[in-house]
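> Next come a sequence and a model predicted from it.
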Amino acid sequence: MSETKIALVTGANKGIGYEIAAGLSGLGYRVGVGAREEARRESAVEKLRAAGADAFGVPMDVTQDQSVADAAELIERQEGRLDVLVNNAGISGETGPGWVQDPTTLDLDLVRRVVETNVIGVSRVTNAMLPLLRCSASPRVVNVSSSVGSVTRQADPDIEIGPVMAAYAPSKSFLNAVTVQYARQLAGTNILINAACPGLVATDFNGFYGARTPEQGAATAIRLATLPDDGPTGSFFEDAGVIPW
């Protein structure tokens, strides 16, 4: 019987992250629920376990070096390796009326906070977990992005892409670019890394605006987390297929 695979999902205490964790557990993975707030993290773990999941909590603030280092040490001590990392934790940052972030009046500290979580946090976690991923026979990394990070779509006036989001959207473009650089650096290894767009999902992240459920939003990330060894790397996907950069 094969060893149980180990996954870590950041921002997994609710919404899309929770459903990614639930979906992976349903496929037989032992899943680490990465989250900052203890009460919400443990509540999510209990809910997953009640549904039959093999889940455990991983205290983690992706914006803090020591917190991420401690998380990596915990997984190394408990599990000895990591097979899947899903970088789901992210923030949109404050918005104005109509969910707009106006680039002409944008608070630059807001941009820094969004990038710190959505981009630097992803690199911080990925780098901390790489030694554990290298212990896996088929390691997978999924960065949860958004189609609003597609510069091609944003620049096309014929595509309805939603409101101007001058902090959030560029942070996802940045994340996509970083994903490509990891794929280039890790070319020739067994680590596959891709970006996933969940679509417009109704969660508290966006005031429950959207036609898709969290379960639907989790599907692409779960697929990329379970790719075969000959699967793609350094690409950007939604349910319908590849998204242009």
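Arrived safely, thanks for sending. Numbering: from 1, shown residues only.
> rest of the way, CA atoms for contacts and neighbours
OK.
> my guess is residue 164 contacts residue 104, does it?
No. The criterion here is CA atoms under 8 Å, and residue 164 misses it with residue 104 at 11.0 Å.
> neighbour-wise, which of those two wins?
residue 164 (17 against 7; other CA atoms under 10 Å).
> For the protein, just list every one of the helices.
For the chain, the helices defined by DSSP state H occupy 15-26, 38-50, 65-78, 108-115, 121-133, 151-154, 168-185, 214-225.
> who's in contact with the second one?
Read that as helix 38-50. 12-14, 18, 22, 33-35, 54-59 (CA atoms under 8 Å, 6 or more residues apart in numbering).
> Relative to residue 243, which of the helices of the chain is closest?
helix 151-154 (8.9 Å; CA to CA).
> now the end-to-end length of stretch 110-128.
In stretch 110-128, first residue to last residue: 25 Å (CA to CA, to the nearest Å).
> How about it, which residues are buried there?
For stretch 110-128, a neighbour-count test (16 or more other CA atoms under 10 Å) marks 110-111, 113-126, 128 as buried.
> What of stretch 27-34?
Per 16+ other CA under 10 Å, stretch 27-34 contains these buried residues: 29-34.
> Let's have these in TSV, adding distance to residue 203.
Putting these into TSV (distance: CA to CA, whole Å) gives the following:
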residue	distance to residue 203
29	25
30	25
31	22
32	21
33	18
34	18
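> Name the residue closest to the centre of this structure, please.
residue 88 (2.2 Å; CA atoms, centre = their mean).
> Who are the contact partners of that residue?
Residue 88 neighbours (CA under 8 Å, 6+ apart): 9-12, 16-17, 143-144.
> Going by distance to residue 221, which of those wins?
Using CA to CA, the contacts of residue 88 come closest to residue 221 at residue 144, 7.0 Å.
> my guess is the closest one meets residue 179, correct?
No. Residue 144 lies out of contact with residue 179 (CA under 8 Å); the separation is 10.3 Å.
> okay, and the common contacts of the two?
Joint contacts of residue 144 and residue 179 (CA under 8 Å, 6+ apart) are residue 195.
> Below is an additional structure, to be compared with the one above:
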Amino acid sequence: MTTTLITGANKGLGFETARRLVAAGHTVYIGSRDAERGRLAAERLGARAVQLDVTDDASVAAAVQTVEAGGGLDVLVNNAGIEERAGDNGVIGAPDVTADLMRSTFETNVFGVVRVTHAFLPLLRRSAAPVVVNVSSGLGSMARITAPDTPTYGYPGVAYPASKTAVNLITVQYAKALPAMRINCVEPGYTATDLNGRTGTQTVEQGAEIIVRMALTGPDGPTGGYFDVNGPIPW
């Protein structure tokens, strides 16, 4: 039996990914900052709930103990993330971005990935086929955000794309250091979730496709890559 932990999984892409992996036969832990929302989501899916705030060391450590007591971990999906938005749901551009805003975004999107991955590495090392999936974004692609002929080029925000570029680099370095694991980052596409005020053009079913695919990667699958539903994408 494969055991999977998904952070930020009580709604949106995380919830849909959990639903699909439960259907595929995984034992899935719904990681959620809000314990009650996580419990309700887990009940709906036939999954397990674990309180997990990726910005809090004590919360992550407690989650490790819970998952270890449940038998260990094979797949980690770092899905929890935030995007900086103004009161009218508009993206905060370069002239208005502040160091505090950058710090807040990186605390969840970057430091959270490192905090959770580092904490769960001992459990993943015990797995026969360990997998880590880091949910990134096409906005983290330097190739796309610097190319005027791409939709990505017109995105005005700073903190969110910078955080996802950092996630991409983290993914590559982890993959090189841990060749026995399959560690990749994925671009779900512009999916309608609370993250973007439900302005996305894809459904969560469409967005979760590449996350699920990479979570199911076997020992001979790719590692250190950056993928969307159509295959590798440029860094």
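Sure thing, it's come through. The model shown is predicted, which means the values in this text are computed figures rather than measured ones.
> could the helices of the first structure be laid out in CSV, adding distance to residue 100 of the first structure?
Formatted as CSV, those follow (distance: least, CA to CA, whole Å):
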stretch, distance to residue 100 of the first structure
helix 15-26, 22
helix 38-50, 29
helix 65-78, 31
helix 108-115, 13
helix 121-133, 24
helix 151-154, 14
helix 168-185, 10
helix 214-225, 22
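> Highest mean neighbour count out of the ones you listed?
helix 15-26 (a mean of 25; mean count of other CA atoms under 10 Å).
> With the second structure overlaid, report how far that one is off on average.
Compared with the second structure after fitting, helix 15-26 of the first structure has a mean deviation of 0.5 Å; criterion: mean CA distance after the TM-score superposition for the first structure.
> counterpart of residue 143 of the first structure in the second structure?
Counting by TM-score structural alignment, residue 143 of the first structure corresponds to residue 134 in the second structure.
> Residue 48 of the first structure too?
So residue 48 of the first structure corresponds to residue 45, using TM-score structural alignment.
> Quick check: residue 152 of the first structure vs residue 159 of the first structure, distance?
Residue 152 of the first structure is 10 Å from residue 159 of the first structure, by CA to CA.
> before we move on, what about residue 89 of the first structure?
Residue 89 of the first structure sits 27 Å away from residue 159 of the first structure, going by CA to CA.
> give the contact list for the match of residue 143 of the first structure.
77-79, 113, 167, 171, 183-186.
> got a list of what the residue of the second structure positioned farthest from its centre touches?
Centroid-distance maximum for the second structure: residue 95 at 27.9 Å, with CA atoms, centre = their mean. Residue 95 of the second structure sits next to no residue when contact means CA under 8 Å, 6+ apart.
> Now do the same for it: its match in the first structure.
Residue 95 of the second structure maps onto residue 104 in the first structure, by TM-score structural alignment.
> any idea how far its match lies from residue 155 of the first structure?
Distance from residue 104 of the first structure to residue 155 of the first structure, by CA to CA: 18 Å.
> likewise residue 82 of the first structure?
38 Å.
> With residue 207 of the first structure instead?
In terms of CA to CA, residue 207 of the first structure sits 26 Å off from residue 155 of the first structure.
> again, but for residue 68 of the first structure
Distance from residue 68 of the first structure to residue 155 of the first structure, by CA to CA: 36 Å.
> swap in residue 139 of the first structure?
From residue 139 of the first structure to residue 155 of the first structure the distance is 34 Å (CA to CA).
> Between those two, which is the more surrounded one?
Neighbour count, other CA under 10 Å: between residue 139 of the first structure and residue 155, residue 139 has more, with 27 against 10.
> Pretty sure residue 234 of the second structure sits against residue 225.
No. With contacts counted by CA under 8 Å, residue 234 of the second structure stays clear of residue 225, the gap being 9.7 Å.
> And these two? Which one has more around it.
More crowded of residue 234 of the second structure and residue 225, by other CA under 10 Å: residue 225, with 19 against 12.
> residues contacting the more buried one?
Counted by CA under 8 Å, 6+ apart, residue 225 of the second structure has contacts 171-172, 183-185, 232.
> What's the match for it in the first structure?
By TM-score structural alignment, residue 225 of the second structure lines up with residue 235.
> just residue 190 of the second structure next, same as before
Per TM-score structural alignment, residue 190 of the second structure is aligned with residue 200.
> Could you measure from its match over to residue 213 of the first structure?
9 Å.
> Same question for residue 135 of the first structure.
34 Å.
> Which residue of those two possesses the greater neighbour count?
residue 213 (18 against 13).
> Counterpart of residue 82 of the first structure over in the second structure?
Using TM-score structural alignment, residue 82 of the first structure sits opposite residue 73 in the second structure.
> same thing with residue 210 of the first structure?
So, by TM-score structural alignment, residue 210 of the first structure is matched to residue 200.
> Not counting residues beside it along the chain, what's closest to its match?
Spatial nearest neighbour of residue 200 of the second structure, excluding adjacent residues (CA to CA, 6 or more residues apart in numbering): residue 192 at 3.8 Å.
> count of neighbours near that neighbour?
18.
> All set now, cheers.
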